[in-house]
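A.B. asks: Provided below for reference: sequence and predicted model.
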Amino acid sequence: MKYMRCTTPQGLLSHREIAATWISRFHIHTDAAHILITSGINHALTCTLSALFQTGDKLAVDCYTYSGMKAIAKHLGLQLEAIDMDEEGMSPASLEQVCHRTSIKGVYTMPFIQNPTGARRSEKRTQQLLAIFKKYTLISIEDDMYGYLLPETQVPLAAYYPERSIFLSGISKVCYPGLRTSFVVAPNTFHNLICQAIIDTVSMSPAMNVAIICNCITNNLIDSIIENKRAELALRASILYTFKKGLKVLADLINQGP
């Protein structure tokens, strides 16, 4: 019956401890005190942006970015600054130019598999971006929606820059979309602000949904689901490759611009 009662906005302690174990897969070693549970990635983005940004603030994003981010930013009155991309995602040179030209408060990226281009960031690229983030004291928001599909992931920027980084780990696409669950890693500086945003939106994520997700993690069912999804992805990719002739490759599309 405890899952039917109201919880604290950040979620039950036992669930956040399991979340910390899950997030460690992506080279972020944290604890329950720095985790908040939200009702999916879009809810996590809404809470993060409304808590840390004000109307008119500027947020740098990939020139091809997640459509949900654009909708949320528009709703909150944030200005998005498009940063050029290549096959590894956001261009450090382009980001530096934009930061030099105007006042950027934060940067939104997808560290492992970028949506919608599929670009993958290398360790070298992460370090290049990190230097710029530190130079301009930017807030980093990393949205890990698809990293679980990779057998090995690069270290996200949040692992090197925890004091001003928000790391979002979406679980809905890993397991069951209807359960709408995401884990958010936030430093002490931002934690209470995001907690308040959760209260202001849904009060708390349904504990029953989170309990199902956590059970999938602890009994290793989530690993079976991931392996099945990887196998299906490989099958679909092999089918696509048979029709690849005549299709433009990702790098060509990126270099052409919008």
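C.D. replies: Good, I have the coordinates.
A.B. asks: alpha carbons only for contacts and neighbour counts from here, please
C.D. replies: OK.
A.B. asks: pull out the buried residues from stretch 79-98.
C.D. replies: Buried residues in stretch 79-98, defined by neighbour count with 16 or more other C-alpha atoms under 10 Å: 79-92, 95-96, 98.
A.B. asks: so which residues of the protein form strands?
C.D. replies: 35-38, 58-62, 79-83, 85-86, 89-90, 106-109, 139-144, 165-170, 182-185 (DSSP state E).
A.B. asks: could I get these in JSON lines, plus columns for distance to Arg25?
C.D. replies: As requested, the strands of the chain are exported to JSON lines (distance: least, C-alpha to C-alpha, whole Å):
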{"stretch": "strand 35-38", "distance to Arg25": "15"}
{"stretch": "strand 58-62", "distance to Arg25": "25"}
{"stretch": "strand 79-83", "distance to Arg25": "29"}
{"stretch": "strand 85-86", "distance to Arg25": "26"}
{"stretch": "strand 89-90", "distance to Arg25": "22"}
{"stretch": "strand 106-109", "distance to Arg25": "19"}
{"stretch": "strand 139-144", "distance to Arg25": "12"}
{"stretch": "strand 165-170", "distance to Arg25": "11"}
{"stretch": "strand 182-185", "distance to Arg25": "13"}
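A.B. asks: count of neighbours near the closest residue to Ile222 other than its chain neighbours?
C.D. replies: Distances taken as C-alpha to C-alpha, 6 or more residues apart in numbering place Cys216 nearest to Ile222, at 5.1 Å, with adjacent residues excluded. By other C-alpha atoms under 10 Å, 16 other residues sit near Cys216.
A.B. asks: what about Ala71, distance to Leu49?
C.D. replies: 12 Å (C-alpha to C-alpha, to the nearest Å).
A.B. asks: look at those two and report which has more neighbours.
C.D. replies: It is Leu49, of Ala71 and Leu49, that has more neighbours when counted by other C-alpha under 10 Å, with 21 against 13.
A.B. asks: residues touching that one, list them.
C.D. replies: Contacts for Leu49 (C-alpha atoms under 8 Å, 6 or more residues apart in numbering) come out as Ala73, Leu76.
A.B. asks: put this next to the previous one:
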Amino acid sequence: MWRPHLNEASPMKYLGIVDALEADIRSGRVARGERVPSQRAIAEALDVDLTTVTRAFNEARRRGLIQAHAGRGTFISETMDGGEAPEQPPPVLDLSMNIPPQPSSTDFRKIFPQGVTGVLGSPRGLMTLHYQESNGIEADRKAAASWLARRIEPVTPERIIVTGGAQCALFAICELLLSSGDVVAAGAMTYPGIKAVAAQKGLVLEPLAMDEYGIIPDAFEKACRDKKPKALYVVPTIDNPTTATLPEERRRALVALAREYGVVIFEDDPYAPLRPVRLPAMVELADDITWHIATLSKCVTPALRIAYVIAPNAGKARRLAAVLRATILMAPPLMSALASRWIVEGALDEVTNAIAEENVVRQKLAADILAGCRFSADPHGHHLWLFLPEHWRASDFADHADRAGVSIVPASTFAITAHPVEAVRVSIGVAPDRGALEDGLTQLASLISEPSLGTKAVV
């Protein structure tokens, strides 16, 4: 591996790094195909800013000296011919998809086949290859109840519906309860899934003002008076995208207002299992008006495609199952059985805890690299909400980040207001390893300090 040093004759530090690297390549002191140290390691070795090293990497890439491979790192180019190479766009590191990391202690390549083999080898294992009830078989609903009961009381299997993911659950609930033109109140920045459902069903989304703690109850009360919403959609824990977690008193205030004005609550709570501090779920505070959605996609893996819905009562659970029967028919039986097996064996909690621990490490890494930037984050979550300085528009920043090789999501994707805050969501779980995440965050830190590169339309 190359030992970083500076060419003192170079006019600028970042050029000194590139010139030294190029000289070592041409002299044979470093071989083609060898891995280059991470940007952070080079910055520490040379006592320079990360942004200086980022500029050096960009220049080295332009010269054709190095090649980046997403998830593996950066390597000395195998094809450098001594001339200046044409500038090539770097491979894109996806920090846009909000999925949990895969901790080194959890090898899905092993536990998935082992789990499936265990399910199929059980006495009634082959039944998981058959059609099943649309609300889920009793064994899966009992396993779900035992898992949910660790943070929500009381939960009975009769009120639980097993679905093929949170998105289809959300659509089915809206299909059951709402009609075209109905108003749904939600945070001004909200999960794009509810925006997609609203567009499909002709629902009207009413934006609610938010602060660092989430939806402001006074804003909800005003909307109830003026707009008369039929439902309130809320992500109470580690909100997507703002990362806010509603305090208990605010949850109680929203529940009281919903009850006063006859509003049903859609509680989408995918991140609660990641937080060590338990807060009462809104379904606990108002189980008669709340539909609670708990997916495994954010605390285990989206590959399971399993989510559990807690309905207000058994009768409404059966009504929701009828809607599912007409749409997805049933959740994937094999994956439902696998999730139940992991719940009973304790493997599901082990994976969730490992993900939360990995998130803590990655969030600390992000806080270090983005020091000086303004952002919000939860230490156990796998995304952060990065506020941009005045000279950047979120759409421009996301566009230029993509050109630099990092994919992120601008605020407009989440906004249900005309003029959203200038911010972007950065997902830290999707990066294949900490090294790739470090490179991506360093690119963002470098870009955010530059003048806006937004272009004006040609007239």
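C.D. replies: Structure's in. What do you need? Note that the structure is a prediction, hence the values are computed from the model and not measured.
A.B. asks: so which of the strands of the first structure gets nearest Ala44 of the first structure?
C.D. replies: Closest to Ala44 of the first structure of these is strand 35-38 (C-alpha to C-alpha; 5.6 Å).
A.B. asks: out of the strands of the first structure, which comes closest to Glu123 of the first structure?
C.D. replies: strand 89-90 (12.1 Å).
A.B. asks: show residues contacting that closest one.
C.D. replies: Val61, Asp62, Ile83, Asp84, Thr109, Gln114, Ala119, Arg120, Arg121.
A.B. asks: nearest to Tyr161 of the first structure among these?
C.D. replies: Nearest to Tyr161 of the first structure, judged by C-alpha to C-alpha, of the contacts of strand 89-90 of the first structure is Thr109 at 14.0 Å.
A.B. asks: which position in the second structure aligns with the closest one?
C.D. replies: Under the alignment by TM-score structural alignment, Thr109 of the first structure pairs with Val234 in the second structure.
A.B. asks: and if you look at Ala131 of the first structure?
C.D. replies: Match for Ala131 of the first structure (TM-score structural alignment): Ala256.
A.B. asks: how close does that match sit to Ala198 of the second structure?
C.D. replies: Counting by C-alpha to C-alpha, the gap from Ala256 of the second structure to Ala198 of the second structure is 25 Å.
A.B. asks: the two - which one has more neighbours?
C.D. replies: Legend: neighbour count by other C-alpha under 10 Å for Ala256 of the second structure and Ala198, higher for Ala198 (20 against 16).
A.B. asks: and for that one, nearest residue in space, chain neighbours not counted?
C.D. replies: Closest to Ala198 of the second structure by C-alpha to C-alpha, 6+ apart is Val204, at 6.6 Å.
A.B. asks: residues contacting the aligned partner of the one you found in the first structure?
C.D. replies: Matched by TM-score structural alignment, Val204 of the second structure corresponds to Gln79 in the first structure. By C-alpha under 8 Å, 6+ apart, the residues touching Gln79 of the first structure are Gly56, Asp57, Lys58, Leu59, Ala73.
A.B. asks: does the first one touch Leu78 like I think?
C.D. replies: Yes. With contact taken as C-alpha atoms under 8 Å, Gly56 of the first structure and Leu78 are classed as touching, separated by 5.0 Å.
A.B. asks: quick revisit: residues contacting the closest residue to the match of Thr109 of the first structure other than its chain neighbours?
C.D. replies: Nearest non-adjacent residue to Val234 of the second structure, counting by C-alpha to C-alpha, 6+ apart: Glu267, 5.4 Å away. Glu267 of the second structure is in contact with Tyr233, Val234, Val235, Pro236, Met282, Val283, Thr290, Trp291, His292, Ile293, counting by C-alpha under 8 Å, 6+ apart.
A.B. asks: now do the helices in the first structure.
C.D. replies: For the first structure, the helices defined by DSSP state H cover 13-23, 41-52, 67-76, 92-101, 123-135, 188-201, 207-218, 221-242, 250-256.
A.B. asks: what sits up against the first one?
C.D. replies: By C-alpha under 8 Å, 6+ apart, the residues outside helix 13-23 of the first structure that reach it are 29-33, 35-37, 169, 183, 210-211, 214, 217-218.
A.B. asks: can you rerun that using 6 Å?
C.D. replies: Outside helix 13-23 of the first structure, the residues within contact range by C-alpha atoms under 6 Å, 6 or more residues apart in numbering are Asp31, Ala32.
A.B. asks: that helix to strand 165-170, inter-axis angle?
C.D. replies: Put simply, helix 13-23 of the first structure runs at 90 degrees to strand 165-170, going by axes from the mean of the first three to the mean of the last three C-alpha atoms, to 10 degrees.
A.B. asks: tell me, helix 13-23 of the first structure lands on which residues of the second structure?
C.D. replies: By TM-score structural alignment, helix 13-23 of the first structure lines up with residues 138-148 in the second structure.
A.B. asks: determine how far that stretch lies from the middle of the whole chain.
C.D. replies: Computed by C-alpha atoms, centre = their mean, to the nearest Å, the chain-centroid distance of stretch 138-148 of the second structure equals 26 Å.
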